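Asks: give me coordinates for this.
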Amino acid sequence: METAKKVVAQAAKAKFELTPPAYAVWFAYYRGEHPKLSAEVDRILASGVAFSKEIHERLYNQFLAPREERAVMDQVQKQTQALLAGVMEDLGAAHKDAHQFGGKLAGYVAEIKQAAGLEDLRRIMRHMLHDTAEMMAASKQLEAKLAEASRQTRELRQRLQVTAEAALRDALTGLHNREAFDKKIAELHQEFVRDRQYYSAIFVDIDFFKRFNDTYGHAVGDLVLQSVGAILKAGVKGSDFPARYGGEEFVVLLPATVLENAKIVAEQLRVKIAVKRPQDPESGEVFERVTASFGVAQVRPGDTPAAVLARADKALYLAKESGRNTVKTELDLPA
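Replies: As a prediction, this is how the structure comes out:
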């Protein structure tokens, strides 16, 4: 309770929005649970930089999200070990029962050979039927236990899959996050080096987002980010890869796409963003038009992923300098 009070007091003092990532960061900080996180928070405090929503998201993703994923992994691992131990125990018991049943059948064979008459045979058959029924019941119990173990295994596997996918998604927009983007561009670049499979990158930055945020508040700012994210997700197709790069900046990777075609995609996305006005799903309030600037670059022989992104970033800033709400490519950059 005391830790929670400290978190709320810090939020009031520093005047930042107490989002879930922000709360998690400061709760861990005051609990002293994560030395590296605490050191980074202390560094930011000493620098005098305000704790923005983007800073809290970065700290959360860098220091706390992996820990939560590890906790889920550990829990699933323990459950799997317990599940396997139970299955092995059931199989061991079944093996023992089968061995004993085999011994009983061998005994009955010997008794049948020495039976004195029909009454002896009836008695032996009665015992055989009883033992066989017990063995069948035990087999059905084992079958049911194995079926339940199989069901639990599928649930654990699905849980791991969901956890793995969630770790690569941006919580606010549902797009791929920076970690997923870094992995994807590395894969595309390896394909380019190996097979000369060209790819292009589009940087997208929402125009005047800070002014929009300051005017309407962070909740509406989040709505704008979600709206743009939804447009990017719906506006690409196939193996195209939209991601949230950080803050109000997004990036789209276009596999097997040359610069000319990537510019067409960027222009289509620009128009879709410009014509759609964000709307509050609860109140129905419609806000002013949002626009975005775009920078486009294509991989070249001898490039690194960083070099491709650097050219796309320069093209983006050229778009900003050219009045915003426009698309610029690396070909527009001064020589």
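
Asks: C-alpha from now on. contacts and neighbour counts both.
Replies: Noted.

Asks: list the contacts of the closest residue to residue 205 other than its chain neighbours.
Replies: Residue nearest to residue 205 in three dimensions, not counting chain neighbours: residue 249, with 4.5 Å by CA to CA, 6 or more residues apart in numbering. Going by CA atoms under 8 Å, 6 or more residues apart in numbering, residue 249 touches 203, 204, 205, 206.

Asks: can we see that at 7 Å?
Replies: Going by CA atoms under 7 Å, 6 or more residues apart in numbering, residue 249 touches 204, 205, 206.

Asks: drop anything exposed from those.
Replies: Listed as buried from the contacts of residue 249 are 204, 205, 206; burial here means 16 or more other CA atoms under 10 Å.

Asks: and residue 51, how many neighbours?
Replies: 17 (other CA atoms under 10 Å).

Asks: helix/strand/coil for it?
Replies: Using DSSP: H, G, I helix; E, B strand; the rest coil, the structure places residue 51 in coil.

Asks: any idea how far it is from residue 149?
Replies: 48 Å (CA to CA, to the nearest Å).

Asks: any idea how far residue 70 is from residue 41?
Replies: The value you get for residue 41 to residue 70, if CA to CA is used, is 22 Å.

Asks: please determine how far residue 228 is located from residue 56.
Replies: Taking CA to CA, one finds residue 228 at 21 Å from residue 56.

Asks: what about these two, which has more around it?
Replies: For the pair residue 228 and residue 56, the greater number of neighbours falls to residue 228 (28 against 23), based on other CA under 10 Å.

Asks: next, the structure of the following sequence, for comparison with the previous one:
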Amino acid sequence: MRALGYANAAFDLLKRSAIPPYPQFYELLYTYATGVNPSLNNRINAIFRSGISPSSDLAEALYNEFLKSDMNDRMSSVSERMHARIESVHEAIDAAMTTANAYSGSLQSAAGDLERDLGGPAMKALATRLLTETRRMQDTNRELERKLEASRDDITALQRDLDDVRRESMLDPLTKIANRKSFDEGLADAIAEARRDGTPLCLMLVDIDHFKSFNDTYGHQTGDQVLRLVAMTLKSNIKGKDLAARYGGEEFVAVLPSTDLKGAIIVAENIRKAIQAKELLKRSTNEKLGRITASFGVASFKPTDNATALIERADQCLYAAKHAGRNRVVSEAELIEIAEVSDKDVSAA
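Replies: You can find the predicted model right below:
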């Protein structure tokens, strides 16, 4: 529900600003709608206040400044290095083949000469020529071996770089836990496994209570510390194949494979208590900022579910937790009970 609201807000801004709905511009305004990037929001708000007419060029500049990752540049660098290394190996192989062909021709020529009755000087000259050709062949082979060895080492380093780039592309840069892309892939894999093996699966949505007010009061840097604190608390209280991710803004999510609803509620309660137990200090002044709380929605996977259906039920539970006063866990079992009570009240009336 919340994600759909962000999406609608982004499309509305695109339409009102007459900016083409290209993926990067949608990402820009979706990020603005979520409020996850305070610097971006401050800049766009200043542009709106100034009366500057939005344009594709302006949107492109903002995207490049705030959202464009260096991942593409790093991938291009790795690709260029790989291409250069392959070209070097190809050149060495071509040189070795050329030398080998020439050497083969020399051997054939020498074989023809040996069939004739050669005198001492001619035989000596032939031996000298073959020795020279053999040494040239050896030098070429050594150069090929050197380049192949260098290529092996460089390709190993390139593989490490590619692994690092991929790993970083799956992390939220602020909290260092999984990002939305990683969550989407992890949830799809978990659903496929639960459907295939018939094992339980639960999804937990977490939202920091009154985060916007906290952010406005103490500043974005302190707000960022809170986001990192919640992320680390969430990550440290799950285990095994569980996946903790930042869902957007002050929302987090946890995928809990092989966990039934009762177990997921226990995990959520442990995380809720751990967050509430931490007293916040402003690092620069040691000022006590009090405690933060979070609300939780927990839903369990059904065989007919896709990712969207499961997320929507967890979001409904989260909304119910917020509506019930925050700092609590609401599962879909409680939603069913509430609905049943409501139906009885209507029937009685």
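
Asks: now, which of the buried ones among the contacts of residue 249 of the first structure sits nearest residue 189 of the first structure?
Replies: Among those, residue 204 lies closest to residue 189 of the first structure (CA to CA), at 20.5 Å.

Asks: in which helix or strand would I find the closest one?
Replies: strand 199-206 (DSSP states H and E).

Asks: next one: residue 296 of the second structure
Replies: Judged by DSSP H and E, residue 296 of the second structure forms part of strand 294-300.

Asks: which residues touch that strand?
Replies: With CA under 7 Å, 6+ apart, strand 294-300 of the second structure has contacts from 201-209, 260-261, 265, 268, 272, 310, 313-315, 317-318, 321-322, 326-332.

Asks: how far off centre is it?
Replies: 23 Å (CA atoms, centre = their mean, to the nearest Å).

Asks: and it, which stretch of the first structure?
Replies: Using TM-score structural alignment, strand 294-300 of the second structure lines up with residues 292-298 of the first structure.

Asks: can you pull out the helices in the second structure?
Replies: Shown for the second structure, the helices assigned by DSSP state H span residues 2-17, 23-34, 38-50, 56-66, 71-115, 120-169, 180-197, 211-218, 220-236, 261-277, 307-323, 332-348.

Asks: contacts made by the second one with the rest, please.
Replies: By CA under 7 Å, 6+ apart, the list of residues contacting helix 23-34 of the second structure from outside reads 6, 7, 9, 10, 37, 40, 41, 59, 63, 248, 249.

Asks: now render those as TSV, adding distance to residue 17 of the second structure.
Replies: Formatted as TSV, the contacts of helix 23-34 of the second structure follow (distance: CA to CA, whole Å):
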residue	distance to residue 17 of the second structure
6	16
7	15
9	12
10	11
37	20
40	17
41	16
59	10
63	15
248	24
249	23
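
Asks: buried ones only from the residues you listed, please, as a ChimeraX command.
Replies: In ChimeraX, a selection of the buried entries from the contacts of helix 23-34 of the second structure looks like this (16+ other CA under 10 Å):
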select :6,7,9,10,37,40,41,59,63,248,249
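
Asks: coming back round to it: okay if I get the helices of the second structure as a markdown table plus distance to residue 255 of the second structure?
Replies: A markdown table is the format used below for these (distance: least, CA to CA, whole Å):
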| stretch | distance to residue 255 of the second structure |
| --- | --- |
| helix 2-17 | 17 |
| helix 23-34 | 21 |
| helix 38-50 | 27 |
| helix 56-66 | 29 |
| helix 71-115 | 26 |
| helix 120-169 | 19 |
| helix 180-197 | 6 |
| helix 211-218 | 23 |
| helix 220-236 | 11 |
| helix 261-277 | 10 |
| helix 307-323 | 10 |
| helix 332-348 | 16 |
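
Asks: wait, which of those is closest to residue 284 of the second structure?
Replies: helix 220-236 (9.9 Å).

Asks: in the first structure, which residue range corresponds to the closest one?
Replies: Under TM-score structural alignment, the match for helix 220-236 of the second structure is residues 218-234.

Asks: mean distance between that stretch and the second structure after superposition?
Replies: Aligned to the second structure and superposed, stretch 218-234 of the first structure gives a mean residue distance of 0.9 Å (mean CA distance after the TM-score superposition for the first structure).

Asks: and that stretch, which residues are buried?
Replies: For stretch 218-234 of the first structure, using 16+ other CA under 10 Å, the buried residues are 220-221, 223-233.

Asks: from the chain's centroid, how far away is that stretch?
Replies: 18 Å.

Asks: now do it: everything it contacts.
Replies: 172, 173, 175, 212, 213, 242, 248, 269, 273, 278.

Asks: quick one, which of the residues you listed are buried?
Replies: 173, 175, 212, 242, 248, 269, 273, 278.

Asks: tell me which two of these sit farthest apart.
Replies: Comparing every pair within these by CA to CA identifies 212 and 242 as the most remote, at 23.0 Å.

Asks: could you list every residue that touches the spatially most central residue of the second structure?
Replies: The centroid of the second structure falls nearest to residue 170 when counting by CA atoms, centre = their mean (1.5 Å). By CA under 7 Å, 6+ apart, residue 170 of the second structure lies in contact with 178, 179, 181, 182.

Asks: in the first structure, what sits opposite the last one in the alignment?
Replies: Translated: residue 182 of the second structure. Counting by TM-score structural alignment, residue 182 of the second structure corresponds to residue 180 in the first structure.

Asks: residue 245 of the first structure versus that match, what's the distance?
Replies: Taken as CA to CA, the span from residue 180 of the first structure to residue 245 of the first structure is 10 Å.

Asks: who has more neighbours out of the two?
Replies: Shown here are residue 180 of the first structure and residue 245; by other CA under 10 Å, residue 245 has more neighbours (22 against 19).

Asks: wait, that one touches residue 251, no?
Replies: Yes: here residue 245 of the first structure reaches residue 251: they are 6.0 Å apart, a contact under CA atoms under 7 Å.

Asks: give me the aligned partner of residue 166 of the second structure over in the first structure.
Replies: Aligned partner of residue 166 of the second structure by TM-score structural alignment: residue 164.

Asks: what's the burial count for that match?
Replies: 13.

Asks: the one 10 residues further on too?
Replies: Neighbour count for residue 174 of the first structure, taken as other CA under 10 Å: 16.

Asks: for residue 303 of the first structure, same thing?
Replies: 13.

Asks: still on that earlier bit, give me the mean distance between the strand holding residue 296 of the second structure and the first structure.
Replies: Strand 294-300 of the second structure sits 1.3 Å off on average (mean CA distance after the TM-score superposition for the first structure).

Asks: from residue 127 of the first structure, how far off is the residue nearest to residue 205 of the first structure?
Replies: From residue 249 of the first structure to residue 127 of the first structure the distance is 78 Å (CA to CA).
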